[in-house]
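S.K.: Here is my input, please return the structure:
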Amino acid sequence: MLVAPEHRPTLQEELKGLPSRSRWVAIAILALLVLAAAVLLLRGSTEDGTRTVVREPIAFNLRYPDSMQRVEDDTLFHLQREGKDDFIVEPLELPAYEGDVGGVLPIEASREIDRLKERFPDLEPVEEGKVRINRVAGYSLAFRASRKPRLYGRVVLLPEPVPGARTGVKLLLLATPGGGANKARDVGTTGELKTPYRSFRFGTEGP
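M.R.: Below is the predicted model:
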């Protein structure tokens, strides 16, 4: 095979110029580098954690790290690292509305904050806005749940991706500094909560 002059010397030509012992050492090192790159590529393309599917009353699936444990309670799904973070899925029921669902979500988010204040009396909203989770449009509100102890949270309203949807899920994420959250905006973007939050999908089929 012809090689353009500007691309010379080739690796083969470089190796031929080495003493026999050095050439074999160089080949061994190159082989190890190729193997390491293949392992990293495979690891990067492999989904970490445990995949779970919930079928009723609304179907969804997600993955979660082995460090999180499932809690059996009256929610649709609850993961926890005790004293560090929680990932909770609850049903969402929207009131009747006209037009796009995006118009009713901010109103419902403010109602959700009022409900959360019953649980966290010192709750302070930090930021809110539209969000997409795996192409599904929703609405997110990050908050400080308490100052002592420090606890931060995020609630995401996620209607089913069908026209006129009035049902869906509420994702409630709670994290402490020990769970990787040093401010409200960190919840769901750092630490172990990233995996279930970013992998959440409606239906039973994964990516």
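
S.K.: going forward, measure contacts between C-alpha atoms and count neighbours the same way
M.R.: OK.

S.K.: Can you list the helices and strands that the lengthiest helix in the chain packs against?
M.R.: Counting residues, the longest helix found in the chain (DSSP state H) is helix 20-45. Secondary-structure packing of helix 20-45 (3 or more C-alpha pairs under 8 Å, 6 or more residues apart in numbering; DSSP states H and E): helix 11-16.

S.K.: Report the separation between the residue nearest to residue 23 when sequence neighbours are not counted and residue 30.
M.R.: Ranked by C-alpha to C-alpha, 6 or more residues apart in numbering and with sequence neighbours excluded, the top spatial neighbour of residue 23 is residue 15, at 5.6 Å. Plainly put, residue 15 is 11 Å away from residue 30 if you go by C-alpha to C-alpha, to the nearest Å.

S.K.: Would you do the same for the sequence below? I want to compare the two.
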Amino acid sequence: MSVVRPEFGPTLPEMLGPRLRALPRAVQAALALLVVAVLVWALALRGGGAGAPNGVVIRSPIEANFLYRAPFTRLAPAAGELARVGGGGQTFSVRELRLPAYRGDAAGFLPIYTSQLEREMARAMPGFQSRYEGRANVNQIQGYEIQFQYRPRGRLVYGRRILLLPGPTARQGAELLLVAPRSPAIARVDAVGKNGPLKTSLRSFRFGTERP
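M.R.: Model (predicted):
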């Protein structure tokens, strides 16, 4: 029994039902398969088939890996970089971190080492300003970071330079550089890596070549 009021006429299933039942069984089966294929395709688009993350594996001189997703793509690494991804003006890159010999725990040495890096960045980046420095934690990997801004060609850009070590006394590790122009989504320097594709790459970074 139809739930549609009579004045509105027959429903679409009521109109198509007799015609579909009159079709040969082979045609009915083909139409059913077509409907299933369309549903699978739609679910794939919604569930991340097109937006599923891709992996980057670094094997030398350090072992590390991370993920990236659209709109990021693989980019040619700049001088000294081991890997780079990006898109829309944002980039995520990885370099080897190799510290000079030091005594004690890296937590005590990294602030001293970072001061030297800031002086180098001030010489290389127009309008450089350090906005914050302090301890960092990426997937339970301890380290130290600089949050900064600079103005290439007059445009305000925010960034984070994160130094990570696999152990408290290690000298070799990874240096992550996250860069993003100021935008409604990244209105402050501490928003870098907190949303969008930069968040995916940062949150997925790990030492080693295997995903957990």
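
S.K.: just to revisit the earlier point, residue 15 and residue 30 of structure 1: which has the busier surroundings?
M.R.: For the pair residue 15 of structure 1 and residue 30, the greater number of neighbours falls to residue 15 (16 against 12), based on other C-alpha atoms under 10 Å.

S.K.: quick revisit: what about the residue nearest to residue 23 of structure 1, distance to residue 202 of structure 1?
M.R.: Distance check for residue 15 of structure 1 against residue 202 of structure 1: by C-alpha to C-alpha, it reads 54 Å.

S.K.: what's the answer for residue 91 of structure 1, then?
M.R.: The gap separating residue 91 of structure 1 from residue 202 of structure 1 is 12 Å, by C-alpha to C-alpha.

S.K.: same question, residue 123 of structure 1
M.R.: Applying C-alpha to C-alpha, one obtains 29 Å for the distance of residue 123 of structure 1 from residue 202 of structure 1.

S.K.: Kindly report the same for residue 54 of structure 1.
M.R.: In this structure, residue 54 of structure 1 lies at 9 Å from residue 202 of structure 1, with C-alpha to C-alpha as the measure.

S.K.: Residue 171 of structure 2 pairs with which position in structure 1?
M.R.: Residue 171 of structure 2 maps onto residue 166 in structure 1, with residues paired by TM-score structural alignment.

S.K.: Please name the residues that touch its match.
M.R.: 92-96, 159-160 (C-alpha atoms under 8 Å, 6 or more residues apart in numbering).

S.K.: neighbour count winner among residue 91 and residue 202 of structure 1?
M.R.: residue 202 (22 against 18).

S.K.: What is the aligned counterpart of that one in structure 2?
M.R.: Counting by TM-score structural alignment, residue 202 of structure 1 lines up with residue 207 in structure 2.

S.K.: where do the strands sit along structure 1?
M.R.: Listed in chain order, the strands of structure 1 (DSSP state E) span 50-54, 60-64, 69-70, 77-81, 85-93, 124-133, 136-146, 151-159, 167-175, 201-202.
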